[in-house]
Every structure is written in structure tokens, then in C-alpha cells.
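In: here is a sequence with its predicted model. Questions after.
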Amino acid sequence: MKLKNFLIILFLASFFSLKAQKNTDVLMTIGGNPVTVGEFKYIYEKNNGDKADYSEASINEYLDLYKKFKLKVAKAKDMKLDTIQALNDELAGYRTQLANSYLMDKEVMNNLYKELYDRMDHDIDVSHIVVTLPKNPNDSQRKAAEDKINEVYAKLKSGERFEKLAAEYSDDKLSASTGGRIGFFTAMMPNGFYEFENAMYSLPAGQYSEPFTSKLGYHIIKVNGIRPAKGRVEVAQILIRKEATDKTGDEAKTKINEVYTMLNNGADFDEMVAQFSDDKQTKTKGGVLPEFGINQYSKEFEEEAFGLKNVGDYTKPFETNVGWHILKKVKDVKKDNFDIFKRKIEPKLKKDERYEIAQNELIEGIKKDAHYTLNTMVLNEFIDSLDADFYTFKWKPSEAPYMQKPLINFDGGYTKSLSDFAEFCKKNTRIRLKYEDNVPTTEVVNELLNQFSKEEALNYEQQNLEAKYPDFKSLMREYEEGILLFEATKMEVWDKANQDTLGLYQYYENNKNNYTWNKRAKVSKYILHGTDQEKGEEVVKYAEKSDPESVVKEFGKDFIEVIPVEYDLNSNELYGVVKEKDAVSNLKVDKPSGLMMFKKIEEILPSRRKTLEESRGYVIADYQSYLEDKWVRQLKNDFNVEVNDKVLKQLIKK
């Protein structure tokens, strides 16, 4: 009992110590500007990934880096770089680009990912009653179908059996004969059936839905049962097709049974596939089929495939309308983790109707939260002013004073005038021109207004992203400070290192012992344009005692090319060559080109100090590091840095 009490006390102590630290707590100040715990944690975790273990060494190392970063940003602001219009324009452009994708990803895609990922854990046994619609229904056809499905729904509510009504009313005659049962389904349903999917995953077993629409028409569904999802499986098959002359199928059955007997006697499955299977697409692949889920093959085929428990198990022979099969389980296909799933499904989701539906729901939510209002009197005044030109390219908005009246309003004074809407109408000629002038103007204007209000709702929401989403605020701060850091470092370090020739020379003079050549070899690299190796060996022997000019003169410049190069004596280019003057490598054939080549050391060069020109790239890089270190030391003097040790200790995980 005492141990239990101690553990409870220990748990509570750790709980409250964790709760005591908030993201708004100030970890340090740089020149009087606070850096909160939340800001530091965001950047620490982002840049360290899985290595962000909050150990003392890790935290202190990154804190030191972040101090330097924030010092440079403080200097950039002190230099008024944050007031440069070009930089602010760059930041504004980035914000617009980021806001567009962030809002959709955060509010739309993440919800769709989670919904679909969770739904894939269950298969739903469904029955339905469907009243179909033609491809392009007119109003009377749509009304007739709607009346029919509502009649069915009323009868269901009055107590009539679903199965009876399916047989009587459903346009799906195949399932009508079985009480409307169409079997098990799982997410993701095909495009055009999102409402079908929503209905089947929202109902408990035994319940039926309200009427809803799909690309087929009107449905009412009933959920018969729910089971853990079968998921996906990968199998290999041996297929014996029924020949046209085999009226009874006995020949195929006899053959598959013979194969089954051989398997039971130890025959290799892959060999049996190669020898007997009639599936030409998989015959040379061990019979392996692409992985699949439910409702991709016949019911009999899938029952056998998903019934295999262990990898390597195979079925008894069974029959489908294709022929006779034996299946072997190749592997269990495990559900992807959430991150991998998101990457795979994203393109498909964005093409599905659910994406547009979720977008519209997001926009309606924004409007509701922002107390969106429409000035209908102003809108009607606009509609009344329109004539037949509105349906043509030549239409132009009026410049009358009433055009400046507010048309739509959001919280915080975000307002768009009738003039703004009219300009939107002018630009969207595609919508205006698709109608003829016999279509009521109100209908055309309402479609345009719907698009206009959607865009403005998103624009309104994007203005408030920093306040609503801490991650977005952090991203924008990170990008803004990155721009300032780049400009300040460019001015204080990179430009100076490249342009301050006197300073660069002085730095080289003070550190020239750091820039030296190791012992090197002057080398003649011979390339022989031919494949006669005997002649190649003859060239090698001649080159051992001759200079390059003599070799070329002897064998011809069309056959021999000599390239003078210098290598460090320990370079891999000289591997296998004796490191002395006049040493020659073995003749080698370059496989890609087919050319013969060898190298000869003409001279051994002693170690020496590099000139500034020879080491310029290295000197500039080192000079930049020197200037940056000097700059940071100066910044530490210019800007006071104070770390809250108490808050820092709470960050560290012992």
C-alpha cells in the first residue's frame, strides 16, 4: 500500500511539473525580445526529428545555435532590413502560397485522411434500395425518382420490411431478388459514392438510412452487419480454364485435382504454375497476382483467398466461372502506417468528390463563425440593372455610385463591395457565357456569387491563420527570420569575404601554413583509340623511356591522346603505380568506352605552400567562417542575452 501511495505521489509530482511549464513561458530574451518555450520546442523538434530527445547535451547544443541565429535576426532588424519593400513582398508572396495550401491541408485533407484511415478498419455488410436516374436527368425525371424513394422511405418508417420493399421498388434487380443485399463493402468507395460510404459507416447494424443520392440515383441502405476489415492479400494461383469442348468441366476438374495431388506429395508450387497454369499473365511470375481487397474478384475466389491463414498455405481446388483454381498465400499485406497512407492516397483524394464536399463544408463553417452576411437589397439592385449584354464578352460593370455599397460582410470589418463582385463577374466570362439569355439572370448571378463568396471566405480565413494555427505562425516566423538572416549574413559575411581583397589577402598571410600541397605527381595520362592490346603494350614499353611528344610522334596522334594532369601522391588515381619518376601503370581497358589507357609519372613534386590563387576557394570559405565568428562575438556584446535557467531545466529530460 505504501508503494502504491508513493507511485501516486510520484506520478502527480511529475504531472504537475510538466503542467507547470507552458509554451508561452519565456526561455530567453535576445536584446529584450522574448523567445518562448513553444518557439524553441517547435524549431528544436523540426530540425532534430527523431534525435530530439530533450537530453541536457542536445538541448544545450541547440540552444547555443539558436542564440546565434536570433542574435543575427536581431541585428537584421536593427539594420532595418525588415522595412525593405522587396523583402516584404517576397514574404507576402510566400505567405499567400503557404496559406492556400495550409488551409486546405489542415482543415480539409487531414480530416479526410483520418476519416478514411479509420473507416478502412471495418467492412460493412450492406443492402440497398436504389432508384436510378438517367445520365442527364431533366427536372421531371429527377422529381419522379425523388418521389419514388420518398414513398419507399415512408413505408419503411411505417414498419414495412426492407427486404420486401427492395424486391418491389429497387431498380437493382440483381440484389432485389435477395432483399437488396449487395454484400460487404469497405472504404474507399468509388468517386460518386461518398454519401453511400458516409451512410454505411454512420449506421449501426440493423438500421436503415434516410434517402441520399449517388452518381447512380437515389438510395436507401440498410447495414446488416459490421466486421473487422479483411484488408488486402497477395496470392499466387494455378488456373485451369474450362475449354469450350469441355461441356461438363470434368476435364479441368480432373487436371486440377492431379495438380493438387502433386502439391500434396511435395511438388513445388512455382513449378506447377509454370507447367500447368492457364493464366498467361502470371504463368512466368510464379502465379502471383497483384495484391487486392474485397469486391475485386468473385465471391468464391475472395472467400478462398482471404481464408488462407499462413504464408505458404494453399487451398483445395475450387471452381469459379473462369475455371478451376488453387491459391497459395504469398504474403499478408499490412495496413500502411498513417504517414505512408497519406502520401499514397493524397492524389486520389483530391480527385474525389469528397474533397470538394469537404471544401464546401469548410467554407460554410468559416462563414458561420465569421457571421457572414449578404446585402440582398444591393444584390437585387445589381440584378435589376443587368441586360442581355451580361451574357456576352462586351459586358462591363456600371460605374454608378451604388456599386460602392457593401455586398458581403465578415467579422472584423472584412467587407467586399458590389463593385468587387462586378469585377469578379467580368473576369469570369466562362460562367456567364455558358448560359443563354433566356436563363433567369438571378440564376447566373447566384452561381457567380457562390464562387465569389467562397473565394472571399478563404481570403478572410487566411488573414487569421496566425491567430488560429500556432504552427502556421511558427512557419511564417521561421521564413521571415530566414529571409532576414540571409540578407544580414550576405552583407556582413559573404559579400565582405568576396569583395574585401585586402582583408582576404591579410587573412591568407596570417594563415598561409594551413594551405599546402602534399607531395604530388605530374602525370601523363595516355588514352589509346583502339582495341589492339598488343599494340597497346608496345606503346607502354615505348613510353617508359620516352617523353609524350616522342610517343605521339611514333604512334600517331590519331591513335594516342596525352592529357597532362597532377595528382596527390596518395590519390586513388595512382593506385598500383610505384610512386617514383618514370613509373608506368598497367594498361587498362575502360569498359564503357572500350578505350585503352595508362598513366606515367613524369615528375614528383615536393610538398609546398599554396599560393592565394591556388587556394582561393578554401581561403574565402575560411575567411567567411572567421568573419562570422567575429560578427557573432560582436553581436553578443551589442545585444544582451538572458536565459531563464529555471525554464531551461524544465525542458531537459533527465
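Out: Sure thing, it's come through.

In: drop to CA atoms for contacts and neighbour counts, all remaining ones
Out: OK.

In: my guess is residue 148 contacts residue 130. True?
Out: No. Look at residue 148 against residue 130 with Cα atoms under 8 Å: they stay out of range, at 9.9 Å.

In: show me which of the two is the more surrounded one.
Out: Shown here are residue 148 and residue 130; by other Cα atoms under 10 Å, residue 130 has more neighbours (28 against 17).

In: for that one, give its distance to residue 390.
Out: Per Cα to Cα, to the nearest Å, residue 130 is found 41 Å from residue 390.

In: and the strands in the stretch 251-400 of the chain?
Out: Along the stretch 251-400 of the chain, counting by DSSP state E, counting those that start in this stretch, strands occupy 318-319, 323-333, 373-374.

In: can you redo these as TSV with mean neighbour count?
Out: Shown next, in TSV, are these (neighbours: other Cα atoms under 10 Å):
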stretch	mean neighbour count
strand 318-319	18
strand 323-333	21
strand 373-374	14
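
In: relative to residue 524, which of the ones you listed is closest?
Out: strand 323-333 (58.2 Å; Cα to Cα).

In: elements contacting the closest one?
Out: Applying 3 or more Cα pairs under 8 Å, 6 or more residues apart in numbering; DSSP states H and E, we find strand 323-333 packed against strand 232-241, helix 250-264, helix 299-307, strand 318-319.

In: next one for the comparison:
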Amino acid sequence: MKLKKVLLGISLCVSALSFAQQTKKEVLFTINENPYYTDEFVRVYNKNLDLVKDDSQKDLDNYLNLFIGYKLKVNRAYELGLQDNRKYQLELKNYREQLSKNYHLDKEVTDELVEEAYNRLQKEVKASHILFKLDENALPADTLRVYNKAMEIRAKALAGEDFGKLAQQYSEDIPAAKTDKGELGYFSAFRMVYPFETGAYTTPKGEVSMPIRSRFGYHIIKVEDVRQNRGDIIVAHIMLLKSKDNASEEEKAKVKTRAEEIYQKLRQGEDFGELAKQFSQDGYTATKGGVLEKFSSGSLSSEEFENRAFALEVPGDYTEPFETQYGWHIVKLVKKFPLLTFEESKEDLEARVAKDDRSSVIAEAMTEKLKKKYPMDTDKKMYSKVLTAVNDSYYVTDWKLPESADNFNKTLLTINNDKEIKAWDFLEYINKEQKGGIKAKPLNRLVSILYEKFSNEKLNEYYDENLENEFPEFAGVMQEYKDGLLLFDLMEKEIWDKAKKDTIGLRNYYNAHLNEYRWGNRVNAEVISSTDKKTIEKARKLLKKGKDIAFIKEELNTNGKINVIERSGVFAQDDEMLPVLDKWETGISDVVSKGDYYYVIKVNKILPATTKTLDECRGRVVNDYQQYLESTWVDTLKKEFTVKINKDVFEKIKKQLNQ
């Protein structure tokens, strides 16, 4: 039924719920004395009003009846203990994690980052870099040392020394720098770590940046070129793998010759997709006619391939054969995608920002807001006790927790005068982080860094735990999803599985509804098709001579070209995949056309309309039987549970919603 689809089809996208009227929360009805309130009924009704097409479901009396039926099923699910199912609990937990992500974003910072990313996406930057590695938690003295080294090499570049040679000599981006001289090619937003991207986009063309700090260390970046973003593109390609390095010149020439032969076949009008299926050695794309996934500049490892692809202008145009480090290619343009407007791309950009390094900027901003919202207090005595429990063995990942937790089972951190976190919890966190790579010295600095991370995590956990209290719309969506999941499991247990396994009930239902399961007029036939009328006329002549399908295909499909395709079996006379015949009769039809194809049909037998056997229509009968069981189910539940409706409250709701 449609209500089931509406209630189960809850979107992962969160939006504020607004109503034309505000409703005082009152008990609308009870099921076995469990109350259900007006605010939930009004919220769900308004939310689903535009989704249902059946006007009967918009009628409030009927909708109340549907809503009560829905809650009866949920009560049944709880009665059966389905809420204790581990799979249900895990799915609910995963959903809440997804739903809560939107509430962990600082909207102002997110909007700024989204706008910045969009502006950057309008351009593509070509740059080289030199990396000087540095641990994220390095001591100030080490940080200054590496920074000064980066400044020293930058000065050499500014003095005119070749940047590529400097990259080969000094860059710690090994082994790449030794072979590519620090070259990164063209890239746009989201292709590099965020601080590096910022450095590249804020450095003028032809200049060398100041040292840029990322999680890898310091970079100096030389911006070689800036151009307009070419957008995205979909192409198909035919690829012949490069000969092995020790291959003879003759073997290498064979690959090139084969590429030129395929190119000639294209020029003769043969289909690119069919040639890709036959000859392309890219196993991933060959079966799909050579079509690659959509890509942008910098997405592929061959700049030559990208440039050739983007040089194509009109869909259907293709390149001459060209060689890359991977082999020989012929590329055909399928479609170009110009950059979207800001409004068109905003939703996608928000998702990308949330997954990108930029997310740490958002998380930091959100944490700062939470610190202002929820005060945190640290017990200094307990913190000092924790500090004395950590020793230098931590640096060699050999530190052990104290043997007893008793001395640390006291409050270290209090959040919002509400949640207390024990010192032992922090010690366990320190132990867990031991292999995380943080080696800051001295120990008091190490513990300070870890405590900052720990307290920030606990603050965000506290906020997450209280989302239902902070945001009524979040609580509402979660309640709907809880109920929807339970209802799905219940339907599977009491309706869907039952309909599949109840063979006697299914047979009885089928026998009672035989007229609903009938075949129309059908034919047992062999259907031959081609885009060429003369070829089909030849096929018809061969059929007339008594030749079988195998002979006809061998005769007409020559020189590696598929000229005819055949299908055999039982078909409905009104099958949309078949041409229309004036009269269906046994024998060989005239040549008929439909769309771009010509057909000849050999009808072996006319099959009149008849009742389908249960095996022939089992899937549909099972579905119909499921709907029948569901339609009578609510009436059964109403007899098992006590439902009391507060009619006066319902009348008030009706007046309010009908205004």
C-alpha cells in the first residue's frame, strides 16, 4: 500500500520541518494505554501530504485510520521483540550517524568554503612543488629548522636556478620528484590537500610560493600556468596495449598498424562501440563499447590522453590513433559537461567539502562553537596524576596502563555541568593513541596534545548524544526511521515470508483468482532483424528455402561484421519488442519494419489465450497474496490491541488542518 512506501521512504536529507499551524501537544489516541500525540500526527501528515497521490489518504479520517494501522504494526513489532535484533540496532545506529552529520557542520564556515571551492573550480592550475617533510606535532625548533631550509631553497629558485633540478635535488617527495622533477600537471579544487591547494591558487602565475604547511610538511610551489577549467567529459576509447620494452621493432610496428586498421574501419562507417568490443584491450571498458567514466583535467595519469580528448568538439568525433605510455588509443567524444552554475553545483560541493581536508576546518569551527555553548571544566589534580602515569616508554609504543584503575576512577573532565568523564577514560585513550604516531616531546607537551584531542572528541560526543533534545526535527525523523525499520522487519516476518512459504494458502488464492492470470495470444517464433532491408530480404529467401538460423547467420554475418541478429522463443503478439503484423499465422512473414530495423518472422506455432499455470505467474501471485494478507492484517491487530481515540482532540486537529 502507498502509506507503507511513504513511511519507509524517509529521506537522508535533513530539512527544517515547517507547518502552517502550530499544534499543542495532546494525546490523540492510545494503543494498550501507550499514548500517541497530536504533534507527531500533524508532522507526519504535513510531511507526506504532497507525496501521496491517492486523495483518500489526504482525508483526515482515513489518514488517522491508516496512521493507527501503522502504529498497530509497530506495537506488534515491539511485542515480538524485533527492536532487540542486532541487525536492526546496527542499521539504526548507522542511519543516525549519517543523519547527524549535517548537525555537526558550522554552516557559516561551510558556506564560505563551498563558495571558495566553486570559485577555484573555474580555473585549472599547473604547478610543481618541492616537499620538506615534517611531523604534524614537531617541536617548534624542528619546525623552524625545516621552514628555514624551505626558505633557503626558495631563495635559490627566486635567484633563477631551475626549479625542476632543485626538486630533484632537495624534494623529499620520493621517488616521484626524481623522475617528474616535482611536476604535478594541471589540477583544480579538491585534487590536492587543502593547504597545498590554497597555496597553489593564491600564488601568481610564474612565481614561487612562500613555504606552505600541510600534514606532510612544508611545500614550496611554483605555479607554471593557469587556464579556464575545461569541465568534465565522457569519451569512449579503443586501446591497444603497448608492446613490452624488450619487444622487437616489428612487434611494436604491428600494434601501430592494428590501430591504423581500426581507424580505417571507423572511417568506412563501422560502429565505434562494436569495434571497441572486438578489438580494445582495455578489459574494463571494452564490453561497454569503450566508454570511460566521466573525468576532468588531472583525473587520468596521461596528460596526452586528456588533451586529445578535450580537443574533440562535436559528440561522435574521434581522434586519429595516438600513442601514450600505455599504448595506442583512438578516442571518441561522447559528451562534454561545462561547469555548472553555483546553484546547480552547491549540493555536490557541500558533500565534497564534508569529505575533503576542508572538513577539518569545519570541525575546528564547530568545536569552538561548542566550547562556548557547553562549558568544560578540568580537575587539575587528576590531570597531574594522569601526567605522572605516563613515561618515556610511550615513545617506543611500550607504555602500559597502570595496573589498577582505582586511583583514576575519579572525574577528570566535566561537560556542561552534566556529563562527567573519568581520568581512567583518558588513560585508555592515551593507550589507544600510542600507535597513532604522535611523538611530541617533552611528555607534558605530548599529554597536552592528546588531552586537547580527547576533550574535543568528548565535547562533540556530548553534543551528538543530545541532538534529539536540541533539535525536535531530528528527533522526529529518527522516530520515523525507527518505526519504519521495525515495520519492514515485521512485514518480512509476518507477510512477505508467509506468502512465499504458505503453499496451500497461495494455491487457494490462485484458484480463486484464475481470471486475473491469463496469457494473451502468443506465438512460438524465430525473429531475425537488421538495419539493412536488403539483408533481411536475403534472410527471408533463405528461410523460404528451408535454411536454419545457424546457416543464415553464417551466410550473412561475414568479415567480422554482424549484419543480422536472431531471437527465438515464445512471444506475446503485442510484445513491444516485435513489429506489428496485420495477421499472425504460421509460416514466414513478409519483411516488416519498426523504427530503424527491418524484420522477418518465422512463426512456428500460434498459441491461443489461456490461463497461466501457477508456476508461470508465481511471482505476481505471491505479490497479490501478500497484498491480500496485508489488507486483512490490520483488522486482526485491532482485535488484539485496545485502541482508544480522543475524538475531541481529533476534531480540533481537523479544524486546524482544514483551515
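Out: Here it is on my side, so go on. Keep in mind it's a predicted model, so treat the numbers as computed, not measured.

In: of all the helices and strands packed on strand 323-333 of the first structure, which one is nearest residue 338 of the first structure?
Out: strand 232-241 (16.2 Å).

In: in the second structure, what range does the closest one match?
Out: Alignment of strand 232-241 of the first structure against the second structure: no match, by TM-score structural alignment.

In: pull out the buried positions in that strand.
Out: Using 16 or more other Cα atoms under 10 Å as the test for burial, strand 232-241 of the first structure gives 232, 233, 234, 235, 236, 237, 238, 239, 240, 241.

In: helices or strands up against it?
Out: Against strand 232-241 of the first structure (3+ Cα pairs under 8 Å, 6+ apart) you get helix 250-264, helix 269-276, helix 299-307, strand 323-333.

In: the first one to strand 323-333, inter-axis angle?
Out: Same thing as helix 250-264 of the first structure. Using axes from the mean of the first three to the mean of the last three Cα atoms, to 10 degrees, the direction of helix 250-264 of the first structure lies 40 degrees away from that of strand 323-333.

In: now helix 250-264 of the first structure against helix 269-276, angle please.
Out: 150 degrees.

In: can you give me the buried ones in helix 250-264 of the first structure?
Out: For helix 250-264 of the first structure, by 16+ other Cα under 10 Å, it's 251, 252, 253, 256, 257, 259, 260.

In: surely residue 39 of the first structure touches residue 476?
Out: No. With contact defined as Cα under 8 Å, residue 39 of the first structure does not count as touching residue 476 (11.8 Å).

In: would you map the helices across the stretch 401-550 of the second structure?
Out: Assigned by DSSP state H, counting those that start in this stretch, the helices in the stretch 401-550 of the second structure fall at 423-432, 443-465, 467-470, 472-491, 497-501, 503-512, 533-544, 549-556.

In: now these in CSV, with mean neighbour count and distance to residue 304 of the second structure?
Out: Formatted as CSV, the helices of the stretch 401-550 of the second structure follow (neighbours: other Cα atoms under 10 Å; distance: least, Cα to Cα, whole Å):
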stretch, mean neighbour count, distance to residue 304 of the second structure
helix 423-432, 18, 47
helix 443-465, 16, 45
helix 467-470, 14, 51
helix 472-491, 19, 50
helix 497-501, 16, 57
helix 503-512, 14, 63
helix 533-544, 18, 42
helix 549-556, 15, 41
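
In: distance to residue 633 of the second structure added to those, as CSV?
Out: Below are the helices of the stretch 401-550 of the second structure laid out as CSV (distance: least, Cα to Cα, whole Å):
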stretch, distance to residue 633 of the second structure
helix 423-432, 50
helix 443-465, 37
helix 467-470, 33
helix 472-491, 10
helix 497-501, 12
helix 503-512, 15
helix 533-544, 57
helix 549-556, 54
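
In: so which of those gets nearest residue 69 of the second structure?
Out: Of the helices of the stretch 401-550 of the second structure, the one closest to residue 69 of the second structure (Cα to Cα) turns out to be helix 472-491, at 11.1 Å.

In: onto which residues of the first structure does that closest one map?
Out: Counting by TM-score structural alignment, helix 472-491 of the second structure sits on residues 470-489 of the first structure.
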